[in-house]
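[1] Pasting a predicted model and its sequence here:
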Amino acid sequence: MSNLPNTELVNFEALARDGDMSRRNELAQNVAALFSLTSESCSDEQMRIYDSVLHRLSEMVETQAREFMARQLASLRRAPEQTVRRLADDEIGVARPLLERSTVLRDRDLVQIAESKGDDHRLAIAAREVLSKLVTDVLVKTGSAGVQRAVAANEGASLSRAGVDRLLEASGLDEELQLALAGRGDLGEADIAALASFASERVRVRLFGGTGKDGEDGLPKAARIAAQRLSNDYWLKRYDFETAMGRVKALARGEGIDEGTLLRFIDEDRFAEVVATFSILGDIGLEEAMHWMVRIDTDPFLIVARACGLASETVQKLLAIGPWRYRLPDEQRERAVTRYRTLNAKSARLLLDQWRGRIAC
């Protein structure tokens, strides 16, 4: 007796008996296309069904069909997680669009793929619009010179201290990597001086003399791109908060939610679920939680967290997840934690009550 699931979309028992691969390919493509058209309106239950069906189909079809599925899912804000992870770990022709664009993939997924796959997969990851230090550290450490150049040239890639040092060391005889580093807007003065000490004349011109285009060099351009990413809306549109809130409300109705729920979602790198949980714990509404956990000014978040009685260690972890992972410098994060420890819980609760009153009006 087959244990393949049957749904309203696909009868897997019949499909398994049918040896016609072209029919399987066509079916998988049709289901993926249908989902791409309806993803924003799918309920949580429909999303689970699509995920189960698409994941099972991805294991029954040829490369061409999987490539089509990946292209359909790559740019969706709401996409079936299990299927996306399976296809992102596939051969590069399938994986590339997801590795380059899918916001469903979390850092732990990207790290696992970067460590287990080859440079083609790493280059696709390096092309993502935003990369955390956790991911770039792995790319710079495990990747070839081409991967290192791609990371250095990506203005949306955050670099750790170790990452910058490794790239500077690797750029000694690599002018292309030197040029990529010279075009970044986030190098410190000491890093720029170190690069200039061994860089070619062409790179020194890029660093200090400008490129001659519109009177601007690469540093202001990189800074402008970085400034664009300071927009709250830029970050908010990357996450599926609606589905996350549905999951968290179901948890709240069942086993309940508490600070431990926050910590579990932090550990799983599920920012949208973290925001949804925080909004319920703080009784502030999803919209407010979304904006207060993205903005550079962390005071509203800190006041709600203190009113909820969250531990300092939890707040420290919250300040390092989602957009704050990219937007908050380490020094600012440390100052926020220090400020949190000085906040008076009673005053925070009174202020939060006032905010709730304004929101209700």
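    Nice, I can see it.

[2] C-alpha only now, for contacts and for neighbours.
    Will do.

[3] For the helix or strand hosting Leu73, enumerate the helices and strands it packs against.
    Following DSSP states H and E, the helix or strand that holds Leu73 is helix 63-74. On a contact count with 3 or more CA pairs under 8 Å, 6 or more residues apart in numbering; DSSP states H and E, helix 63-74 meets helix 21-38, helix 81-88, helix 92-101.

[4] Contacts for that helix next, please.
    The contact list for helix 63-74 (CA atoms under 8 Å, 6 or more residues apart in numbering) reads 25-26, 28-29, 32-33, 36, 58, 79, 84, 87-88, 93-95, 97-98, 101-102.

[5] what's the answer for stretch 242-252, then?
    Residues contacting stretch 242-252 (CA under 8 Å, 6+ apart): 43-44, 257, 272-273, 276-277.

[6] same thing but at 7 Å, please
    The contact list for stretch 242-252 (CA atoms under 7 Å, 6 or more residues apart in numbering) reads 44, 257, 272-273, 276-277.

[7] ok, back up a step: and Ala124, which of the helices and strands packed on helix 63-74 is closest to it?
    For these, the distance to Ala124 is smallest for helix 92-101, at 5.2 Å, taking CA to CA.

[8] who touches the closest one?
    Here helix 92-101 has contacts from 66-67, 70-71, 74-75, 87-89, 120-121, 124-125, 127-128, using CA under 7 Å, 6+ apart.

[9] what's the spacing between that helix and its chain's center?
    15 Å (CA atoms, centre = their mean, to the nearest Å).

[10] for the helix or strand that that helix is followed by, which positions count as buried?
    Next along the chain after helix 92-101, taking DSSP H and E as the criterion, comes helix 107-116. Buried positions in helix 107-116, judged by neighbour count with 16 or more other CA atoms under 10 Å: 107, 110-111, 113-115.

[11] this is the comparison structure:
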Amino acid sequence: MLDKLEAIARQHSPEKRGELLLAITDVVIRHGLGSPELESAYADIVRTLLKVASDDDKSNFARRVAPHNVLPHDLAMSLAQDELEVARDILRLSPKLGENELVAIVKNNPDDYRLAVAQRETLTASVTSLLVELGGLPVKRAVGRNHGAKITAAMMAKLVALADSDEALCQALAQRMDVPPDLAEKLVQSVARLVKARMVAGLRPKVEPVEAAPAPEVRSLSIKELQAAVASGKMTVDQAITTMAEEDRTNDLAAFIAQHAGLDDMQVMRVLVRADAAGIVMVIRGLGLSAETWAKVVALRARRLKLSQTQIRFEREDFVKLEEEKAKTTLDEFRHRKVAGMR
């Protein structure tokens, strides 16, 4: 394998550098690095190719490698502070970034980078406190939505106070289980007041021009309507998922899949938008859905994550390679863990 890596590194074709970078990384991800010699060779090759890679090639590489523990620490830090399109998935997903690294990144980078950090699966209280202190409203909302983020009582009080005038943050905090009782009472009052204000605003009559012709109504089916259609047999699960995927309704899609898979909404949302498709492909395959439906989900992921054509092809191939019975067994295990955790 070392000979192959060294031969690839000697390639000089500029248009092939991005493909080479992804090809090497796919081999490493699939087969691992079994020795310090291979780890060193891979690191040297990546450093060499990244120096001459285009922005698009670097972005594609970062998306592919982000969830995996193969990057040398210095390269992970370098990519995490590169252009945002390169850094975003490293900041969200890389296991190479520990608490100290994240603290430094949050302190020394603008809000777009902080927002990506706020979307990590788990966050320590130290990182979360910095995000709340230094981040703007979108960052604070992301922290509120992140159930894997540990929030100190002091930072929670700041978020609850801000939520009194921000409905999105208010709704996010209302779904958390770690809000102290005294703050939860304030939050309930804020929710009630904001919802009432929105309802009153919605009742105000709209002034339409007298000569305006009525526009034809084009309305997407709500998630409740889609669920009802599936329950009544008017629509298949495949059709409902295809509809939401084509309309880029990521949140509704995650909730719908979670219901049919017997999983938590946030759990499905995380794997749906994660750069590594292993989790969501297992869920879709485990539900017995079609390759055509998976292709629609991949298309949504491609638009959201800006996947390359190579990545799209890999994700479609991964669906075919995954045995349906194996996926169903794994999905059943996840369900049992969830039920056990609720007891």
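    Structure's in. What do you need? In this text the structure is predicted, and so the values were computed from the model without any measurement.

[12] I'd like to know how far the residue mapped onto Leu57 of structure 1 from structure 2 sits from Glu39 of structure 2.
    Mapped onto structure 2 by TM-score structural alignment, Leu57 of structure 1 lines up with Leu49. Separation of Leu49 of structure 2 from Glu39 of structure 2 (CA to CA, to the nearest Å): 16 Å.

[13] do Ala291 of structure 2 as well
    36 Å.

[14] can you check Leu226 of structure 2 too?
    49 Å.

[15] and what of Glu292 of structure 2?
    For Glu292 of structure 2 relative to Glu39 of structure 2 (CA to CA), the value is 38 Å.

[16] For these two, work out which one has more neighbours and name it.
    Glu39 (17 against 12; other CA atoms under 10 Å).

[17] contacting residues around that one?
    Here Glu39 of structure 2 is in contact with Leu33 (CA under 7 Å, 6+ apart).

[18] what's the counterpart of it in structure 1?
    Counting by TM-score structural alignment, the partner of Glu39 of structure 2 is Met47.

[19] Quickly find the element holding that match.
    helix 44-58.

[20] Now that helix on structure 2. Mean distance?
    Following superposition, helix 44-58 of structure 1 is found to deviate from structure 2 by 2.3 Å on average (mean CA distance after the TM-score superposition for structure 1).

[21] That helix to helix 81-88, inter-axis angle?
    30 degrees (axes from the mean of the first three to the mean of the last three CA atoms, to 10 degrees).

[22] gap between helix 44-58 of structure 1 and the chain center?
    Worked out by CA atoms, centre = their mean, helix 44-58 of structure 1 lies 22 Å from the chain centre.

[23] helix, strand or coil for the nearest residue to Leu159 of structure 2 once chain neighbours are set aside?
    Nearest residue to Leu159 of structure 2 in three dimensions, chain neighbours excluded: Lys140, at 7.3 Å (CA to CA, 6 or more residues apart in numbering). Secondary structure assignment for Lys140 of structure 2 (DSSP: H, G, I helix; E, B strand; the rest coil): helix.

[24] Quick check: the aligned residue for Lys140 of structure 2 in structure 1?
    For Lys140 of structure 2, the residue aligned by TM-score structural alignment is Gln148.

[25] ok, now how distant is that match from Val315 of structure 1?
    For Gln148 of structure 1, the distance to Val315 of structure 1 - CA to CA - is 33 Å.

[26] between the two, who's got more neighbours?
    Gln148 (25 against 20).

[27] Am I right that the more buried one is in contact with Thr142?
    No: if you go by CA atoms under 7 Å, Gln148 of structure 1 and Thr142 don't touch, sitting 9.2 Å apart.

[28] Buried residues of the host helix or strand of Arg341 of structure 1, list them for me.
    Taking DSSP H and E as the criterion, Arg341 of structure 1 maps to helix 330-342. For helix 330-342 of structure 1, burial by neighbour count (16+ other CA under 10 Å) applies to 333, 336-337, 340.
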